[in-house]
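Novice: just coords:
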């Protein structure tokens, strides 16, 4: 039966939950989707999924473990490699659904999960098309752009203290995702991050929480999707890069795109990191839809 339904699936002991948009009653092409850093599915993933479904593409949308409707502890912790594995669990689950042709599965990701799909395209050959929107290309380079050099030693001391406290049985330390003052401690220290997360949570996603574990930031700095990009081929890759992106800086994403082999396509989006979800939604969603239609 076509339409959206709630789903849940077992990701090796943790239940992940989301939505399945059935575009057809017969086995058809399917896009697997999860959100970026700390975000939950209500933060415009439904809008992208609706565009895909209207074009005849099933869409499987899920909340990352430790966030939103999905289970997992500690809450508000992002382990990028666990999230990559959970995409793979979601692909496996999708293959059990009657509407899904398991040989026609693509992955879509944005921001942090835009980095995940670069890794996935390289390591999981079940995936037949990749769309990476405003991706994190290099955690270390990204932190180097966002955190002043003279402040990084302080972060390292905080990471080490948190590690010692956790070893002693303390709960993990937490840090805000965003702060109104970009100079205050936060995981995403940009003014547009504060505006988008707070406005979007108020309008669409009351379950979103403005905190992540400090260890989340440490793992971000260790994550290097760019090192996988050259291995995505021959799986087709579409990368959508925002010209004015300074959260996951455009030049880092373009460096990653340059390392990808054919078949590949680059679309430059107007505006900054978050415009793809709102003012630039049509410019972002239409090329993604068309890429999946062409390759799935």
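Specialist: Happy to help now that I have it. Not measured: the values here are computed from a predicted model.

Novice: C-alpha from now on. contacts and neighbour counts both.
Specialist: Will do.

Novice: how close does residue 22 get to residue 93?
Specialist: According to Cα to Cα, to the nearest Å, residue 22 and residue 93 sit 14 Å apart.

Novice: between the two, which one's more packed in?
Specialist: Counted by other Cα atoms under 10 Å, residue 22 and residue 93 do not tie: residue 22 has more neighbours, with 26 against 17.

Novice: that one touches residue 53, doesn't it?
Specialist: Yes. The criterion here is Cα atoms under 8 Å, and residue 22 meets it with residue 53 at 6.9 Å.

Novice: take a look at this one as well, against the first:
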């Protein structure tokens, strides 16, 4: 019995030590990964240019770096272009890039690049093993997203039709934390837009789990675990937006947002330093199933850029 007791104690201590290590590993800041995985100027593989009614083209672009980072994007620009155009880099929901033509439509007098998140794993979970493999790939994709934004701008800087001195970064909803990181680290973006994003990523997760986790007592724990697994401490949006200055940050909130309370938007805005601006729009949260709302919000961005350039 003594031997069994010592074995049980040893197993308990080992489990406790592993748990402490796992917790420490998932709470440590991984800011170095945002820079280290960016790599040099990427190698680009471009698909055929597709012409669309209304006078614009789209093109799928696949970028890769020596660090193993792979970025998929959809490029939209006018069919006729007399000079390099301002650049808008857009990060929204899952598969934004491949759906950009339907969501964005005509980009206006701009070069618009809509990024997909750099997740290349299997969407379906078939076993416990595939869950853990998929989890590791999702975690890596999250850490790779801010450098993916910079890699896209690296490639755009080599294109004669893109004016990257007038590059702006737009993050929509789920893209907000990643755009805050990328916008803070990459000073080539002259302005950063956060549309329908807010402060408190863990609270945002909890709020959006109401339908999937109806138990009030369980939801905070589920949100804590999801935030932990996503390396949420490294994507603290309030901390990152404070580092964007002296470049401008514009926060756009929706008065009737069903996914993001107003006070979360206001808290994010308060965390930023000048120059900054808070714009409120009517309606609910942006949704890819309502492309007309996506286009309306992007038109707000484009109108501001046109006005700024016209004032010069």
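Specialist: Alright, I've got the coordinates. Since we're looking at a predicted model, the values are computed, not measured.

Novice: three-state assignment of the residue lying closest to residue 228 of structure 2 once chain neighbours are set aside?
Specialist: Closest residue to residue 228 of structure 2 apart from its sequence neighbours, by Cα to Cα, 6 or more residues apart in numbering: residue 26 at 6.1 Å. What DSSP: H, G, I helix; E, B strand; the rest coil gives for residue 26 of structure 2 is helix.

Novice: which ones are touching residue 26 of structure 2?
Specialist: Residues near residue 26 of structure 2 by Cα atoms under 8 Å, 6 or more residues apart in numbering: 228, 229, 231.

Novice: any idea which of those has the most stuff around it?
Specialist: Result: residue 231 is most packed of the contacts of residue 26 of structure 2 (other Cα under 10 Å), 21 neighbours.

Novice: restricted to helices, list the contacts of residue 26 of structure 2.
Specialist: 228, 229 (DSSP state H).

Novice: need the contacts of residue 26 of structure 2 in TSV (columns: distance to residue 207 of structure 2).
Specialist: Conversion of these to TSV gives the following (distance: Cα to Cα, whole Å):
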residue	distance to residue 207 of structure 2
228	16
229	17
231	18
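
Novice: just the contacts of residue 26 of structure 2 now: which is nearest residue 90 of structure 2?
Specialist: residue 231 (22.4 Å; Cα to Cα).

Novice: how near is the residue lying closest to the closest one once chain neighbours are set aside to residue 130 of structure 2?
Specialist: In this structure, residue 231 of structure 2 finds its nearest non-sequential neighbour in residue 26, 5.8 Å apart by Cα to Cα, 6+ apart. To residue 130 of structure 2, residue 26 of structure 2 is 20 Å away according to Cα to Cα.

Novice: what's the overlap in contacts for residue 22 and residue 53 of structure 1?
Specialist: What both residue 22 of structure 1 and residue 53 touch, as defined by Cα under 8 Å, 6+ apart, is the set residue 59.

Novice: tell me where the stretch 1-150 of structure 2 has helices.
Specialist: Counting by DSSP state H, counting those that start in this stretch, the segments of the stretch 1-150 of structure 2 that form helices are 2-27, 31-36, 100-104, 128-156.

Novice: and the ones you listed as JSON lines, adding distance to residue 179 of structure 2?
Specialist: Converted to JSON lines, those look like this (distance: least, Cα to Cα, whole Å):
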{"stretch": "helix 2-27", "distance to residue 179 of structure 2": "21"}
{"stretch": "helix 31-36", "distance to residue 179 of structure 2": "12"}
{"stretch": "helix 100-104", "distance to residue 179 of structure 2": "18"}
{"stretch": "helix 128-156", "distance to residue 179 of structure 2": "7"}
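
Novice: circling back to that earlier point, quickly note the distance from the residue nearest to residue 228 of structure 2 to residue 206 of structure 2.
Specialist: Distance from residue 26 of structure 2 to residue 206 of structure 2, counting by Cα to Cα: 19 Å.

Novice: same check on residue 180 of structure 2?
Specialist: The value you get for residue 180 of structure 2 to residue 206 of structure 2, if Cα to Cα is used, is 20 Å.

Novice: the two: which has the busier surroundings?
Specialist: residue 180 (28 against 21).

Novice: what residue of structure 1 matches up with that one?
Specialist: Under the alignment by TM-score structural alignment, residue 180 of structure 2 pairs with residue 118 in structure 1.

Novice: starting at the chain centroid, how far to the helix or strand where its match lies?
Specialist: For residue 118 of structure 1, the host element (DSSP states H and E) is helix 112-123. Centroid separation between helix 112-123 of structure 1 and its chain, computed with Cα atoms, centre = their mean, to the nearest Å, is 9 Å.

Novice: now the element after that helix, going C-ward?
Specialist: Assigned by DSSP H and E, the successor of helix 112-123 of structure 1 is strand 127-133.

Novice: in structure 2, what stretch matches that following strand?
Specialist: The aligned range for strand 127-133 of structure 1 is 189-195, by TM-score structural alignment.

Novice: related to what we said a few turns ago, may I see the buried residues of the helix holding residue 118 of structure 1?
Specialist: Using 16 or more other Cα atoms under 10 Å as the test for burial, helix 112-123 of structure 1 gives 112, 113, 114, 115, 116, 117, 118, 119, 120, 121, 122.

Novice: now do the contacts for the most centrally placed residue in structure 2.
Specialist: With distances taken as Cα atoms, centre = their mean, the residue of structure 2 nearest its centroid is residue 175 (2.9 Å). When contacts are counted by Cα under 8 Å, 6+ apart, residue 175 of structure 2 is found next to 91, 92, 93, 197.
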